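Asker: Only the shape, not the letters, is given here:
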């Protein structure tokens, strides 16, 4: 699918300015299945009329059209999430599959942002994602390769957050950040190619399920033994975002 024309067509009849759009999800992480959707995510700027209007306008654009799954946050919503070191939005900011980028001085902004984020927020987000995936596997007869690898990715990312290391987005590069002797890494590396060849709803064989659950639970126990504290100065992060937000709005509205 050619994504850029889809984005351009979407904004033809809208007042908002498209700013930044990337590929998210399994394609970004290098573990897409043959039938994976295109999960396009990013940010827009309200029109000048919307910005100055006293009425509140919706801060979200959502479009689902076949394989094209599109979500866009307005700039204020984006920065509100970044101020909380929201890991999902941080992944969009760090993405290497970029369809559109109209942010001024983007590289400098991103570098400064990543120096100011809170690894504690990353830790709890990725740990929660992994546990949520495990609950679904065991309670909804949904023990798919997709859910397993989402949980593996979450636990490995949480482990790196305890060390103040930014988890890589590509799963093969994420594996390389983990101890070579880690049993969970061994299982994941062996089964990644199988996952890529399976459809989204393909189930892990019953004989493998007990083994992978043990590996996942062992990793959670190890993580629970590692206390983690906030790693950033929230005021400095907020000031940094305020300054860049002001610069963007001057750039587009003046």
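Answerer: Great, that's in hand. Quick caveat, the model's predicted, so the values are computed rather than measured.
Asker: Could you use CA atoms for every contact and neighbour count after this?
Answerer: OK.
Asker: Which element, helix or strand, includes residue 241?
Answerer: helix 234-253 (DSSP states H and E).
Asker: in that helix, what's buried?
Answerer: The neighbour-count check on helix 234-253 (16 or more other Cα atoms under 10 Å) flags 234, 237, 238, 240, 241, 244, 248 as buried.
Asker: Take this one as well and set it beside the first:
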């Protein structure tokens, strides 16, 4: 599958007349809890030639394509849009630049954009994303006797990311196991989460699960803390001058 994805990425470059600066895996395969039939969520950051940015008309700055009967989803943003989102500490962008699975990437670019992400990181902006996602997914499953394990992990990871943001100043890691390792959680909770990761690795995306009272209580506590304490996190604004310098360097 990796070879297929690289082939599609290379053909996309030619077809769209772009240069892909980063192509990586996101979603459950990058988060660390895939199912055997999980889709491939490939995300890219790309650039056009310099003249493209000098037009008075702002052209479309995103790409979305599907391959292999929608099993492979490739989408992403132009570098200018990406850096505008960086200023806002956009959580999906902060995740993809950390991805452990790279299909294509300029190593210097990846290092520099991660450094810029750290310098422009806003805890209050990022917790807003994870809190909304945690609440939405938690509400979807909390009143069901059986629920999709996939939805459970979406809620669990988002709630844990909220806890990370409250307790640490670093950007939350994209990999869920690293998030768990970096927090001081009850050993029994971590052990059970790891057991469920092993379960999810063997069942389909449609598998329905039940129980896990302790983990539901843990998620609820994370959400409640984030709603109260998240409002008091420091407000941070991205440095547009630094982002502009990097943007000009990338497209030059």
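Answerer: Sure, I can see it. Bear in mind the structure is a predicted one, so any value in this text is a computation, not a measurement.
Asker: how much space between the closest residue in space to residue 123 of the first structure that isn't next to it in sequence and residue 77 of the first structure?
Answerer: Nearest non-adjacent residue to residue 123 of the first structure, counting by Cα to Cα, 6 or more residues apart in numbering: residue 158, 4.4 Å away. Distance, residue 158 of the first structure to residue 77 of the first structure, using Cα to Cα, to the nearest Å: 25 Å.
Asker: So for the two, which residue has more residues nearby?
Answerer: Using other Cα atoms under 10 Å, the more surrounded residue of residue 158 of the first structure and residue 77 is residue 158, with 29 against 15.
Asker: Quick one: residues contacting residue 94 of the first structure.
Answerer: residue 110 (Cα atoms under 8 Å, 6 or more residues apart in numbering).
Asker: which residue lines up with it in the second structure?
Answerer: Residue 94 of the first structure maps onto residue 98 of the second structure when the alignment is built from TM-score structural alignment.
Asker: next one: residue 168 of the first structure
Answerer: Per TM-score structural alignment, residue 168 of the first structure is aligned with residue 173.
Asker: OK, contacts around the closest residue to that match other than its chain neighbours?
Answerer: Once flanking residues are discounted, residue 173 of the second structure sits nearest to residue 179: 6.0 Å by Cα to Cα, 6+ apart. Residues in contact with residue 179 of the second structure (Cα under 8 Å, 6+ apart) are 160, 161, 164, 172, 173.
Asker: about what we covered before: would you turn the buried residues of helix 234-253 of the first structure into JSON lines with distance to residue 59 of the first structure?
Answerer: Below are the buried residues of helix 234-253 of the first structure laid out as JSON lines (distance: Cα to Cα, whole Å):
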{"residue": "234", "distance to residue 59 of the first structure": "24"}
{"residue": "237", "distance to residue 59 of the first structure": "22"}
{"residue": "238", "distance to residue 59 of the first structure": "20"}
{"residue": "240", "distance to residue 59 of the first structure": "22"}
{"residue": "241", "distance to residue 59 of the first structure": "18"}
{"residue": "244", "distance to residue 59 of the first structure": "19"}
{"residue": "248", "distance to residue 59 of the first structure": "17"}
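Asker: For these, work out which two are farthest apart.
Answerer: 234 and 248 (21.2 Å; Cα to Cα).
Asker: The helix or strand hosting the residue nearest to residue 173 of the second structure vs the first structure, mean deviation?
Answerer: Using DSSP H and E, residue 179 of the second structure sits within helix 176-182. Taken over the aligned residues, the distance from helix 176-182 of the second structure to the first structure averages 1.5 Å (mean Cα distance after the TM-score superposition for the first structure).
Asker: Next SSE downstream of that helix?
Answerer: Toward the C-terminus from helix 176-182 of the second structure - assigned by DSSP H and E - lies helix 187-200.
Asker: quick one: that following helix to chain centroid distance?
Answerer: Relative to the chain's own centre, helix 187-200 of the second structure is displaced by 21 Å; criterion: Cα atoms, centre = their mean, to the nearest Å.
Asker: List the buried residues of it.
Answerer: 190, 193, 197, 200.
Asker: same check, this time on stretch 216-231 of the second structure
Answerer: For stretch 216-231 of the second structure, by 16+ other Cα under 10 Å, it's 216, 218, 219, 220, 222, 223, 226, 227, 230.
Asker: how near is the nearest residue to the first one once chain neighbours are set aside to residue 185 of the second structure?
Answerer: In space, and not counting its chain neighbours, residue 216 of the second structure is closest to residue 142: 7.5 Å by Cα to Cα, 6+ apart. With the distance defined as Cα to Cα, residue 142 of the second structure ends up 22 Å from residue 185 of the second structure.
Asker: Residue 37 of the second structure too?
Answerer: 30 Å.
Asker: Then residue 75 of the second structure?
Answerer: 35 Å.
Asker: Between these two, tell me which one has more neighbours.
Answerer: Higher neighbour count among residue 75 of the second structure and residue 185: residue 75, with 16 against 11, using other Cα under 10 Å.
Asker: Quick one: map that one onto the first structure.
Answerer: Using TM-score structural alignment, residue 75 of the second structure pairs with residue 71 in the first structure.
Asker: what packs against the helix or strand hosting its match?
Answerer: Per DSSP H and E, residue 71 of the first structure falls inside strand 68-74. Contacts defined by 3 or more Cα pairs under 8 Å, 6 or more residues apart in numbering; DSSP states H and E place strand 68-74 of the first structure against strand 38-45, strand 60-65.
Asker: Can you find the partner of residue 216 of the first structure in the second structure?
Answerer: Using TM-score structural alignment, residue 216 of the first structure sits opposite residue 219 in the second structure.
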